[in-house]
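Enquirer: Test case, fold it:
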Amino acid sequence: MSDTPGPYLYDDDPTPLHTGTPRSRQGLLLAILGGTVAVAVGMAVGLPLVKGSADEQARQVTGVFLDALGQDDLQTAHELLCEEQRADVAADQVAARYAPTGRGEVTATAAGEVDGDPVQRVTVTWTDGSTSVLTVVSEDGPRVCGTAPGA
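Expert: Model prediction:
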């Protein structure tokens, strides 16, 4: 074996690939970080615009729930209940528990709290003139989680 490396394409020794002064990439890193922060803030601000406010979501889920009950679609109504209520009420018992007096219509909503967690109280007026209040919680989306007689 020889001490000299093999033949070169050119007569000179191989030159280092990077001979210039290194460039700083701080500007690029700051731009990426700033863009990430801007996207995060935009998502936080835009999410309620896309999903709607808690009031709108509560009205919507209650409306779908009442429509399902009105069409005897008890499986859909049962799936719109919170986990606790689904475990407590069988699908064929949902109408008896939540809509004993016929068809209902959402007439009002109000923010509230249960055990320190925010909820929406949705007032439903039934065809016979009576009212009840459905509690809507946020549990993998808005879910109906209880009923009480209206005032």
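Enquirer: When you work out contacts or count neighbours from here on, use the C-alpha atoms and nothing else.
Expert: Noted.
Enquirer: In contact with residue 87, which residues are there?
Expert: With contact set as CA atoms under 8 Å, 6 or more residues apart in numbering, residue 87 has no partners.
Enquirer: how about 10 Å then?
Expert: 78, 81 (CA atoms under 10 Å, 6 or more residues apart in numbering).
Enquirer: Show me what secondary structure element comes after the strand or helix carrying it.
Expert: Secondary-structure assignment from DSSP states H and E places residue 87 in helix 83-88. Sequence-wise, the next helix or strand downstream of helix 83-88 (DSSP H and E) is helix 94-98.
Enquirer: for that following helix, packing partners?
Expert: On a contact count with 3 or more CA pairs under 10 Å, 6 or more residues apart in numbering; DSSP states H and E, helix 94-98 meets helix 54-70, helix 74-79, strand 131-138, strand 142-149.
Enquirer: Enumerate the positions of the helix holding residue 87 that are buried.
Expert: Buried residues in helix 83-88, counted by 16 or more other CA atoms under 10 Å: 85-86.
Enquirer: Pick the most deeply packed of the helices and strands packed on helix 94-98.
Expert: strand 131-138 (a mean of 23; mean count of other CA atoms under 10 Å).
Enquirer: returning to that earlier point: distance to residue 115 for the helices and strands packed on helix 94-98 - can I get that in a markdown table?
Expert: Below are the helices and strands packed on helix 94-98 laid out as a markdown table (distance: least, CA to CA, whole Å):
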| stretch | distance to residue 115 |
| --- | --- |
| helix 54-70 | 18 |
| helix 74-79 | 23 |
| strand 131-138 | 12 |
| strand 142-149 | 13 |
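Enquirer: let's see this one next to it:
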Amino acid sequence: MAQGPYLYDDDPAPLHTGTPRPARALILSVIGGTVAVAVGMAVGLPLIKGSPEEQAREVTGVFLAALAADDVETAHGLLCAAERFRLPPEAVPAEYAPDGAGEVTGTTDGEVDGAPAQRVEVTWDDGTTSTLTVVSEQGARVCGTVPG
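Expert: A predicted model of the protein is given here:
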């Protein structure tokens, strides 16, 4: 330590004078809080965004409403990347809604290239049905149709 004149009469006080406390409780509480937040997000996210079935019904309903209103840009934007690349906006109604207006009548679980997907059944005004495939691609996106 340095010798010499000090501003005060006493030597400089040591910075840490108390007995050291173990940080075990703090570390465990931080880890426990992180785990609680992660579990809360995993449980709460489907409640906020909806189940895959709900998301598929919603996006298909918006897609069909856009086609019924001749809003091809919105309908084209709701397609998956492969379908947007394959079809120009003007071709979407002929490919996806050749029978006029449609209504969502059911959903089932499916798979596309090993990834989970939803198959959404649509009933058209003339009574025919078709199935739209909805995949998760930066949100739910329509990615194909098969006549019923």
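Enquirer: Give me the TM-score for this pair.
Expert: Once superposed, chain against chain, the TM-score is 0.95 (TM-score structural alignment, normalised by the length of structure 2); 147 aligned residues with a CA RMSD of 1.2 Å.
Enquirer: need the contact list for the residue opposite residue 129 of structure 2 in structure 1 once aligned.
Expert: Superposed on structure 1 with TM-score structural alignment, residue 129 of structure 2 falls opposite residue 131. Contact analysis of residue 131 of structure 1 by CA under 10 Å, 6+ apart lists 101, 104-107, 123-125, 148-151.
Enquirer: one more time with 8 Å
Expert: Neighbouring residues of residue 131 of structure 1 by CA under 8 Å, 6+ apart: 123-125, 149-151.
Enquirer: superposed on structure 2, where does the longest helix along structure 1 end up, distance-wise?
Expert: In structure 1, assigned by DSSP state H, the helix with the most residues is helix 26-51. Its aligned residues in structure 2 lie a mean 0.6 Å from helix 26-51 of structure 1 after superposition (mean CA distance after the TM-score superposition for structure 1).
Enquirer: what stretch of structure 2 does that helix fall on?
Expert: Aligned by TM-score structural alignment, helix 26-51 of structure 1 falls on residues 24-49 of structure 2.
Enquirer: count of neighbours near residue 89 of structure 2?
Expert: Number of residues near residue 89 of structure 2 (other CA atoms under 10 Å) recorded here: 16.
Enquirer: Show me what it aligns to in structure 1.
Expert: Using TM-score structural alignment, residue 89 of structure 2 pairs with residue 91 in structure 1.
Enquirer: Now its match: closest residue in space, sequence neighbours ignored.
Expert: residue 78 (5.3 Å; CA to CA, 6 or more residues apart in numbering).
Enquirer: looking at it, residue 108 of structure 1 is touching residue 122, isn't it?
Expert: Yes - between residue 108 of structure 1 and residue 122 there is a contact under CA atoms under 8 Å: 5.8 Å.
Enquirer: quick one: which of the two has more around it?
Expert: Between residue 108 of structure 1 and residue 122, residue 122 has the larger neighbour count (other CA under 10 Å), namely 24 against 13.
Enquirer: With adjacent residues omitted, what lies nearest to the equivalent of that one over in structure 2?
Expert: In structure 2, the residue matched to residue 122 of structure 1 (TM-score structural alignment) is residue 120. When the adjacent residues along the chain are set aside, residue 120 of structure 2 lies closest to residue 107, with 4.4 Å between them (CA to CA, 6+ apart).
Enquirer: dump the residue contacts of the one you found.
Expert: By CA under 8 Å, 6+ apart, the contact set of residue 107 of structure 2 is 53, 56-57, 118-121.
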